[in-house]
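Student: The following block contains a protein sequence and its predicted model.
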Amino acid sequence: MGYARTALLLAAMTGLFLAVGWLIAGQQGLVIAFVVAAAMNAFTYWNADRMVLSMYGAREVGPNEAPRLHGIVARLADNAGLPMPRVYIVDSAQPNAFATGRNPDHAAVAATTGLLRLLSEEEIAGVMAHELAHVRNRDTLTMTVTATIAGAIGMLANFAFFFGGSSNDERNNPLGPIAGILVALLAPVAAALVQFAISRSREYEADRMGAEICGRPLWLASALNKLSQGAEAIENRGAEANPATAHLFIVNPLHGRAMDGLFTTHPRMENRIERLRRMAVEMGQAGPWN
């Protein structure tokens, strides 16, 4: 999808947030929404990585504690021209992984214990390359900001539902009492659609770049196949308790996932694997997974 469309969608998300503020309280609401959005994004910029890692009980590991994982990440970071990120392990039976951090100099990658048990070294390399692609593209910041704004829109929508129709003053509510109901119903849906569109596009791009970083698209394709099956069979309690973070993972950690449509944070797995297979053919690597 490219950076231009991602930037456009982020602008649309921000514009939607400001529009909701205006619909609730006119010019004053627009200003307040702008101030709130700036404050929330500033807080997210500096604190999101610590919040996410703490949320999942991730523990940082060094080369002595996790030599295989640490060594894989170090080699891939060198291939990608990135600073060495902090490496974490999450105690979860569901095989999965995510990256976080505001920029490549303050990045972290995390793998679950389930992933380390299930995947081969080559498949782990494919997954970690995907996560480093997110770091290089600064998707970790983009997706965190998107989730923050989407959550704020939901908060404003609830406010509009309860208080939007309480005043007939056009300066406070430009579209009248009906506006509160419309905002409450439509704004969260619109925000979710934009958030999911951004998330899906960044996953496709991270697959492509991750395959380039590790040099073997089929390593990542094989890993995705195993991770998808594992995520369907094993619950991720942390993600179920915090569904707003689902888009951070390499595969959707939530149960009850839908098909590849409007309301899903990740592209359909068959589509991702097929793209990687085509990429392998183009690189002259067609054949078995490994």
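Tutor: Yes, it's here. Numbers count the residues shown, from 1 in each chain.

Student: can we go C-alpha only for contacts and neighbour counts from here?
Tutor: Will do.

Student: Please enumerate the helices of the protein.
Tutor: 2-55, 67-80, 113-118, 121-137, 139-163, 177-214, 217-233, 237-241, 269-282 (DSSP state H).

Student: pretty sure Tyr88 contacts Ala108?
Tutor: Yes. The pair Tyr88 and Ala108 qualifies as a contact (C-alpha atoms under 8 Å) at a distance of 7.2 Å.

Student: circling back to that earlier point, relative to Val251, tell me which of the helices of the chain wins on proximity.
Tutor: helix 217-233 (6.3 Å; C-alpha to C-alpha).

Student: another one to put next to it:
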Amino acid sequence: MLNNTLRTFVLLAALTVLFIIVGDLIGGKSGATLALVIALFMNLSAYWFSDKLALAMSGARPVSEHEDPELHALVAKLARKAGLPKPRVYIIPAETPNAFATGRNPQNAAVAVTAGIRRLLTREELEGVLAHELAHIKNRDILISSIAAVIAGAISYLAYMGQWTLFFGGLGEDDEDRSHPLGLLAALVAIILAPIAASLIQLAISRSREYLADATGARICRCPLSLARALEKLEAWNRQLPLNVNPAQAQMFIVNPLSGETLMRLFSTHPPIEDRIAKLIEMAERERF
């Protein structure tokens, strides 16, 4: 767990350094500030309404205790173990088995599972999945992903601004360093490569938080092997029957809902399932739950 927490901190620091460098090369202080303000406004709005947006986009509907008492009982039990208030419970009317958690904080959190996951998994496997989702809430992953999105978004806005500035006659004529040919070349390289680098770092943060949620969830339910078995089943089903979701939503789910497509590891929102399963098996052997 400590390694993944440290990795997240290092990646966020790298993203911040990249923003500072790109801001200086392309927009200077004023341009960097403008890009950060725009990204901050857009992403914080999405963060504040994250639960409503995610649930609406996935087609999830609230499920009452009367409709699914077992699901509610599992969520309540695991929330108590995690030291969290019980989140709202939703069902997604889709046969592809998957699940996600959302909400800006534990008091406004929600857990959503597909209809398919209720039919596929055993009680113990479902408990592992729900524990993983509660771990995302406990670890404040929505907040961390929002911070990463703000910085990465600001870098993309800077690059976009730089393109138009170059198009309309140059970059930084009022700055001797940036009007120098080498300065212009550096800015051009930053315009092309910085958004790609920012996206790669943002995706690496997403993968790191998945590893951490696996470890935290395994400790909440005290059965890493149940989560490992669930991940194996979910991956197999999502390869055969990918979930029809917006690609921007993919990182929310416990396994990549678009895994029917071939994705390079660097450009994936999730770590390889085989690596996640191996870490859970190692954890079970090491800690003897």
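Tutor: Great, that's in hand. Given the structure is predicted, the values throughout are model-derived calculations rather than measurements.

Student: Buried deepest among the helices of structure 1, which one?
Tutor: helix 121-137 (a mean of 26; mean count of other C-alpha atoms under 10 Å).

Student: how about that one, which residues of structure 2 does it hit?
Tutor: With TM-score structural alignment applied, helix 121-137 of structure 1 matches the range 123-139 in structure 2.

Student: Need the residues that contact the matching stretch.
Tutor: Contact partners of stretch 123-139 of structure 2, identified using C-alpha atoms under 8 Å, 6 or more residues apart in numbering, comprise 74-75, 78-79, 82, 84, 99-103, 105-106, 109, 111, 117-118, 142, 209, 213-214, 216-218, 220-221, 223-224, 226-227, 229-230, 254.

Student: what residue of structure 1 takes the place of Glu65 of structure 2?
Tutor: Looks like Glu65 of structure 2 aligns to Pro63 there (TM-score structural alignment).

Student: Repeat that for Arg178 of structure 2.
Tutor: Aligned by TM-score structural alignment, Arg178 of structure 2 pairs with Pro174 of structure 1.

Student: can you check Ala82 of structure 2 too?
Tutor: By TM-score structural alignment, Ala82 of structure 2 lines up with Ala80.

Student: what's near enough to touch that match?
Tutor: 132, 136, 213.

Student: and what of Val37 of structure 2?
Tutor: For Val37 of structure 2, the contact set (C-alpha under 8 Å, 6+ apart) comprises Ala154.

Student: same check, this time on Gly260 of structure 2
Tutor: Counting by C-alpha under 8 Å, 6+ apart, Gly260 of structure 2 has contacts 238-242.

Student: ok, 10 Å please
Tutor: Residues near Gly260 of structure 2 by C-alpha atoms under 10 Å, 6 or more residues apart in numbering: 235-243.

Student: What is the burial count for Gly215 of structure 1?
Tutor: As a burial measure, Gly215 of structure 1 scores 19 neighbours (other C-alpha atoms under 10 Å).

Student: Of the helices of structure 1, which is nearest Met259 of structure 1?
Tutor: helix 269-282 (9.5 Å).

Student: what packs against the closest one?
Tutor: helix 177-214, helix 217-233 (3 or more C-alpha pairs under 10 Å, 6 or more residues apart in numbering; DSSP states H and E).

Student: mind redoing it with 7 Å?
Tutor: Contacting helix 269-282 of structure 1 under the criterion 3 or more C-alpha pairs under 7 Å, 6 or more residues apart in numbering; DSSP states H and E are the following elements: helix 217-233.
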